[in-house]
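K.L.:
Need a 3D model of the sequence below.
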Amino acid sequence: MKIWAHRGCSYACPENTLQAFKAACQYPITGIELDIQLTKDRKMVVIHDEKVDRTTDGTGQVCDFTLEELKNLKIAVPTSGPGESAYTQIPTIEEVFELVKPYCLKNGVLINIELKNSQVRYEGMEDMILETVSRWGLENYIVYSSFNPQSVRLLKEKNPSVKTGILATPLSECLSFAEKYPVDALHPNIKKIDVEDLRSKTNLPVRAWNTSGFEPFYPDTGAVEIQNLEELVKAGVTDIFTNVPERYLQKSHETAAN
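P.N.:
Here you go, the predicted structure:
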């Protein structure tokens, strides 16, 4: 079973932050997963929700902030002692690339970039991320995914060589898409593996994700559901996206940072 860090080590650290991604890269993960959106001045930032309310001290839609305004928002991070306070910021995609690229080149870490363009249709996002990845020389380490089927199709049309994954809640919906359009992986909800005898129907990787009700995000300290990996393999799942890669993997003795 291949293990991906969902928004980084997002149970131990604030999701989609440099701290979460750096923590994840200390383990022998297959890759990290992150989400991109565009600011008002069309800069690519790494954040999941269309609004900043849940993860920062601000309020409002991501697309209504300039990059400078977003950078003024605070995200609380873990501290070493009581009474201490520390904060980080929403990162740009380029800041994440700068951090993670050494781990890609040395350890083969992959980056799953989810285009968050289902509720807000960020026009031109596909061109922007393809160009940025090319400029950083990371083409061989990227998987693109989206819940927006049009966006997944568009990425393949613009560059047939890119790797894509179709996101949907039931696996059957992912499989239906793959039967009609070129795609390189299926990304269903881990609770909705609703296709029997899956491997007789497809050889594509199946990378399953969970919800916050079963895998909370920092600073929520609620119980985490640990998967029975053998059962998932029997069902045809090849990879999981998890907030707690540290629960499945031992920390690496040697990392790209050493």
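K.L.:
C-alpha only now, for contacts and for neighbours.
P.N.:
Will do.
K.L.:
what about the strands in the stretch 1-150 of the chain?
P.N.:
2-6, 31-38, 44-46, 75-76, 87-88, 110-115, 142-146 (DSSP state E, counting those that start in this stretch).
K.L.:
now swap in the stretch 151-258 of the chain and tell me
P.N.:
Going by DSSP E, counting those that start in this stretch, the stretch 151-258 of the chain shows strands at 163-167, 185-187, 207-209, 239-242.
K.L.:
So for K201, which of those strands sits nearest?
P.N.:
Smallest distance to K201 across the strands of the stretch 151-258 of the chain (Cα to Cα): 12.3 Å, for strand 185-187.
K.L.:
elements contacting that closest one?
P.N.:
If you count contacts as 3 or more Cα pairs under 8 Å, 6 or more residues apart in numbering; DSSP states H and E, strand 185-187 packs onto strand 163-167, helix 171-178, strand 207-209.
K.L.:
Among those, which comes closest to V77?
P.N.:
Of all the helices and strands packed on strand 185-187, strand 207-209 comes closest under Cα to Cα, at 24.2 Å.
K.L.:
Give me the contact list for the closest one.
P.N.:
Contact partners of strand 207-209, identified using Cα atoms under 8 Å, 6 or more residues apart in numbering, comprise 185-190, 237-242.
K.L.:
same thing but 6 Å
P.N.:
187-190, 239-241 (Cα atoms under 6 Å, 6 or more residues apart in numbering).
K.L.:
Please apply the same query to stretch 26-45.
P.N.:
In contact with stretch 26-45 (Cα under 6 Å, 6+ apart) are residues 2-8, 46-48, 63-67, 91-93, 109-116, 251-252.
K.L.:
which of those residues count as buried?
P.N.:
By neighbour count, with 16 or more other Cα atoms under 10 Å, those hold 3-8, 46-48, 63, 65, 67, 91-93, 109-116, 251 as buried.
K.L.:
Could you also give me the structure for this second sequence? I'd like to compare it with the first:
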Amino acid sequence: MQMKMVKKSMKITAHRGVSSLAPENTLAAFEQAALLGLDWIEIDVQLSQDKVPVVIHDRTVNRCTNGRGRVADMSVQALKALDAGLWFGDAYEGESIPTLAETLLLAQKHDLTVNVELKHYEGDDIDLLCQQVKLVMTELGIAKEQVLFSSFSTQALTVMQRIMPTIRRGQLWQQIPDNALAILDELDAYSVHCDFHFLDERTARWIKSAGYQLYCYTPNHPLLVESFWEWGVDMMISDVPQDYQSQSTASKPQEFVDA
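P.N.:
Sure thing, here's the model as predicted:
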């Protein structure tokens, strides 16, 4: 009964949108999250050449569009002209790289909470990225509860702590380091985001006992992390959130299914 109670409350984030059903980091993938009734999406943000925050993961457009080149070397107009959907399937031909503003407007429309990962590649101006993200959020009037900043760059999170202190911050690590609590305390962090492959029960309970939210990326097979909920993990960031929904429904006792 205890395991079923844990599963009932499990929370899922759609990684780059529902990237198993639609091209990653596109409005189509974020719409899929809304259609599934999810509460959270995770996105990646970096700057175009003309300093517009755009939603794309890689340093280049090569993998997920019909173009070639570095994101930072292309204007937002050039980026928007690329096809970011056809690589995934014919049904998504013409899907474009969204701006952060477009994505946040969609999130507002569907009441989605957005985990904004601040991407940092060598040579990037972290302060400028953070300032431009703040500008977009301020212009749109995004509620502080609707956004969580995350990054592998502690520097980026430190900047956000200074310029948008009321927005939650989550430190990304592949493997949680021994000095994690000192870093998290300095950041006044809200959450820890780690690669599920490197998480063990002792570390999970250590982070949770210190009072932080604990999120895992990117477990795409729910059964592999079934025990993680018992360790105190709060959220799974997955490409296949629909599989967690199916598992949760299948494992609920009848009174939960009917509720």
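K.L.:
circling back to that earlier point, generate JSON lines for the strands of the stretch 151-258 of the first structure, with mean neighbour count and distance to T132 of the first structure as supplementary columns.
P.N.:
Shown next, in JSON lines, are the strands of the stretch 151-258 of the first structure (neighbours: other Cα atoms under 10 Å; distance: least, Cα to Cα, whole Å):
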{"stretch": "strand 163-167", "mean neighbour count": "26", "distance to T132 of the first structure": "15"}
{"stretch": "strand 185-187", "mean neighbour count": "26", "distance to T132 of the first structure": "22"}
{"stretch": "strand 207-209", "mean neighbour count": "24", "distance to T132 of the first structure": "25"}
{"stretch": "strand 239-242", "mean neighbour count": "25", "distance to T132 of the first structure": "24"}
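K.L.:
Dump the ones you listed into TSV; add distance to I32 of the first structure as well.
P.N.:
Below are the strands of the stretch 151-258 of the first structure laid out as TSV (distance: least, Cα to Cα, whole Å):
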stretch	distance to I32 of the first structure
strand 163-167	14
strand 185-187	14
strand 207-209	12
strand 239-242	8
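K.L.:
so which of the ones you listed comes closest to D127 of the first structure?
P.N.:
Closest among the strands of the stretch 151-258 of the first structure, using Cα to Cα: strand 163-167, at 14.6 Å.
K.L.:
how about the closest one, aligned to which bit of the second structure?
P.N.:
Counting by TM-score structural alignment, strand 163-167 of the first structure falls onto residues 168-172 of the second structure.
K.L.:
measure the residue lying closest to Y122 of the first structure once chain neighbours are set aside to E123 of the first structure for me?
P.N.:
Excluding its sequence neighbours, the residue lying closest to Y122 of the first structure (Cα to Cα, 6 or more residues apart in numbering) is L38, at 6.8 Å. Distance of L38 of the first structure to E123 of the first structure, given as Cα to Cα, to the nearest Å: 9 Å.
K.L.:
what about the two, which has more around it?
P.N.:
Using other Cα atoms under 10 Å as the criterion, L38 of the first structure and E123 rank with L38 on top: 29 against 12.
K.L.:
That one matches what in the second structure?
P.N.:
Checking TM-score structural alignment: L38 of the first structure goes with L47.
K.L.:
Show me the helices in the second structure, by range?
P.N.:
2-8, 27-35, 76-80, 100-110, 126-140, 154-163, 180-187, 201-209, 228-231, 241-251, 254-258 (DSSP state H).
K.L.:
For the longest one, which outside residues touch it?
P.N.:
This means helix 126-140 of the second structure. Contacts of helix 126-140 of the second structure (Cα under 6 Å, 6+ apart): A156.
K.L.:
in that helix, what counts as buried?
P.N.:
126, 129-134, 136-137.
K.L.:
List the contacts of V46 of the first structure.
P.N.:
With Cα under 6 Å, 6+ apart, V46 of the first structure has these contacts: 35-36, 91-93.
K.L.:
Make a markdown table from these and add distance to I166 of the first structure to it.
P.N.:
Below are the contacts of V46 of the first structure laid out as a markdown table (distance: Cα to Cα, whole Å):
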| residue | distance to I166 of the first structure |
| --- | --- |
| D35 | 14 |
| I36 | 16 |
| P91 | 25 |
| T92 | 24 |
| I93 | 21 |
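K.L.:
closest to A76 of the first structure among those?
P.N.:
P91 (13.8 Å).
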